[in-house]
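Chemist: Predicted coordinates and the sequence they were generated for:
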Amino acid sequence: MKHQKVSDKHAMIAKFTEEAMQLGGRVSANQRHFIKAALAHGKTMEPAGRLAGANRECSHA
């Protein structure tokens, strides 16, 4: 009985994964550009100071 539940769960995972891949579509050229830029420049292009937003470690937020 337990074996059947496990195989059903794996079948559902495979089905949902396939459906997500179909609905998600492909990576656009613009998305690919941002990924390449992020990999090339790393954290040097990240905003600093006020542009970075609120500090999460700050206790008086």
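Modeler: Yes, it's here.

Chemist: C-alpha only now, for contacts and for neighbours.
Modeler: Noted.

Chemist: show me the contacts for residue 18.
Modeler: The contact partners of residue 18, by Cα atoms under 8 Å, 6 or more residues apart in numbering, come to none.

Chemist: cool, residue 40 as well?
Modeler: Applying Cα under 8 Å, 6+ apart, no residues qualify as near residue 40.

Chemist: Let's verify it: helix, strand, or coil?
Modeler: Under DSSP: H, G, I helix; E, B strand; the rest coil, residue 40 falls in the helix class.

Chemist: Tell me how far residue 3 lies from residue 11.
Modeler: To residue 11, residue 3 is 12 Å away according to Cα to Cα, to the nearest Å.

Chemist: who's more crowded, the two?
Modeler: For residue 3 versus residue 11, neighbours defined as other Cα atoms under 10 Å are more numerous around residue 11 (12 against 8).

Chemist: Comparison target, given below:
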Amino acid sequence: MDKAREEIAVNLGNEEGAYKEIWKITYDKWEFQLHPHLHAPAYYLNPRFQYSDNFSTH
């Protein structure tokens, strides 16, 4: 999710006013749908993500 949000910012010229609302929407969706207790451990335990250079424990 963090990488997607960074890509959105870059694609919109890193102008906060252009991507701020989109970031809020993605954050709200992430918190409501994709961050329940089931998805967080699945991400953490998935070897594809766990051994990635960009692995986030946040």
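Modeler: Okay, I see it. The shown structure was predicted, so the numbers you read here are calculated from the model rather than taken from an experiment.

Chemist: After superposition, what is the TM-score?
Modeler: The TM-score (TM-score structural alignment, normalised by the length of the second structure) is 0.29; 34 aligned residues with a Cα RMSD of 3.2 Å.

Chemist: Can you tell me the element residue 21 of the first structure falls in?
Modeler: helix 2-24 (DSSP states H and E).

Chemist: Kindly report the same for residue 36 of the first structure.
Modeler: helix 29-41.

Chemist: I'd like the next helix or strand past the biggest helix by length in the second structure.
Modeler: The residue-count maximum for a helix in the second structure (DSSP state H) belongs to helix 16-29. Counting by DSSP H and E, the next helix or strand C-terminal to helix 16-29 of the second structure is helix 39-45.

Chemist: List the buried residues of that following helix.
Modeler: Neighbour-count burial for helix 39-45 of the second structure, counted by 16 or more other Cα atoms under 10 Å, picks out 43, 44.

Chemist: Which elements pack onto that helix?
Modeler: Secondary-structure packing of helix 39-45 of the second structure (3 or more Cα pairs under 8 Å, 6 or more residues apart in numbering; DSSP states H and E): helix 47-50.

Chemist: Tell me, how many residues neighbour residue 38 of the first structure?
Modeler: Using other Cα under 10 Å, residue 38 of the first structure has 14 neighbouring residues.

Chemist: separation between it and residue 18 of the first structure?
Modeler: 28 Å.

Chemist: just residue 30 of the first structure next, same as before
Modeler: 24 Å.

Chemist: and what of residue 37 of the first structure?
Modeler: With Cα to Cα as the criterion, residue 37 of the first structure and residue 18 of the first structure are 29 Å apart.
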